[in-house]
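S.K.: Next comes the sequence, and after it the predicted model I'd like to discuss.
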Amino acid sequence: MTAALEILVSVLLVMGGGFALVGAIGLARLPDFYTRLHGPTKATTLGVGSIVLASILFFYLKGEGLAISEVLLLIFLFLTAPVSANMLSKAAMHIRAKADEDTRGNLWDQ
């Protein structure tokens, strides 16, 4: 593997770790359920996706071929994260979960 490809894999790993960290911090620090939902569904999904993509690229370029399980994992991740976030937010709206007063789109104050 050439130095440029190693740098690409390294950048994907660092970027993925950074996005996963930002998503985890957002999950812990944001004020209410609706804003906390953005952490794992947006940033963490992109972070884990970058890490899996780096793994796919590394092992493919190492000569071990394309691992179909990693490709399926990546597809599954990007398909299920938005669907589960949508279902969780609709369930929270159904039970009228409290939202912070600064959260935009607060339906319960109307």
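M.R.: All right, it came through fine. A quick note: this is a predicted structure, and the numbers were derived from the prediction, not measured.
S.K.: contacts, neighbours, all on C-alpha from now
M.R.: Will do.
S.K.: how close does the nearest residue to Leu66 once chain neighbours are set aside get to Thr35?
M.R.: Residue nearest to Leu66 in three dimensions, not counting chain neighbours: Tyr60, with 5.3 Å by Cα to Cα, 6 or more residues apart in numbering. Going from Tyr60 to Thr35 by Cα to Cα, to the nearest Å gives 38 Å.
S.K.: put this beside the first:
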Amino acid sequence: MTEIANVFIIVFILLGAFFILVAAFGVIRLPDVYTRNHAASKSATLGVLCVLLGTLLFFYFKDGYFNSRVVLGIIFIFLTSPIAGHLIGRAAYNSGVKLWDKSIRDDLKNVSKAKDTAGKGQ
């Protein structure tokens, strides 16, 4: 394996570990379900993708082996994690989970009121 490949592998894995660590701190320290959801879905997704990309490069440069399972894992995480984060946030909002006290605005407030009045008129 070349030194340049080693550097790329190490950078991807360490960058992924950093993003996962930031996501863990975000889930622990952030005040409400919406900001925690944002930390978990964005940072953890990017972290896992970087670690899997580093793993893919490691096996490719070490053994000359292209691991299709890792590619499928990357695609699966890339597609499902943002959708899951969106649905968790939407379910929390529709369940009436309150925003953090210091939140500046609620963009969905007017949308949900419009849906309620439109549904009652039918």
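M.R.: Alright, I've got the coordinates. Predicted model, so just to flag it, every value in this text is computed and none were measured.
S.K.: And the TM-score between them?
M.R.: Here the superposed chains carry a TM-score of 0.92, computed using TM-score structural alignment, normalised by the length of the first structure; 110 aligned residues with a Cα RMSD of 1.7 Å.
S.K.: who has more neighbours, Tyr60 and Thr35 of the first structure?
M.R.: Thr35 (16 against 13; other Cα atoms under 10 Å).
S.K.: Setting aside sequence neighbours, what's the nearest residue to the more buried one?
M.R.: Spatial nearest neighbour of Thr35 of the first structure, chain neighbours left out: Thr103 (7.5 Å); criterion: Cα to Cα, 6+ apart.
S.K.: cool, Val48 of the first structure as well?
M.R.: Nearest-residue entry for Val48 of the first structure: Gly16, 5.9 Å, with adjacent residues in sequence omitted and distances by Cα to Cα, 6+ apart.
S.K.: what's the neighbour count on the one you found?
M.R.: By other Cα under 10 Å, the burial measure for Gly16 of the first structure, its neighbour count, is 24.
S.K.: swap in Val83 of the first structure?
M.R.: Neighbour tally, Val83 of the first structure, other Cα under 10 Å: 11.
S.K.: Check which helix or strand it maps to.
M.R.: helix 68-94 (DSSP states H and E).
S.K.: chain center to that helix, what's the gap?
M.R.: 10 Å (Cα atoms, centre = their mean, to the nearest Å).
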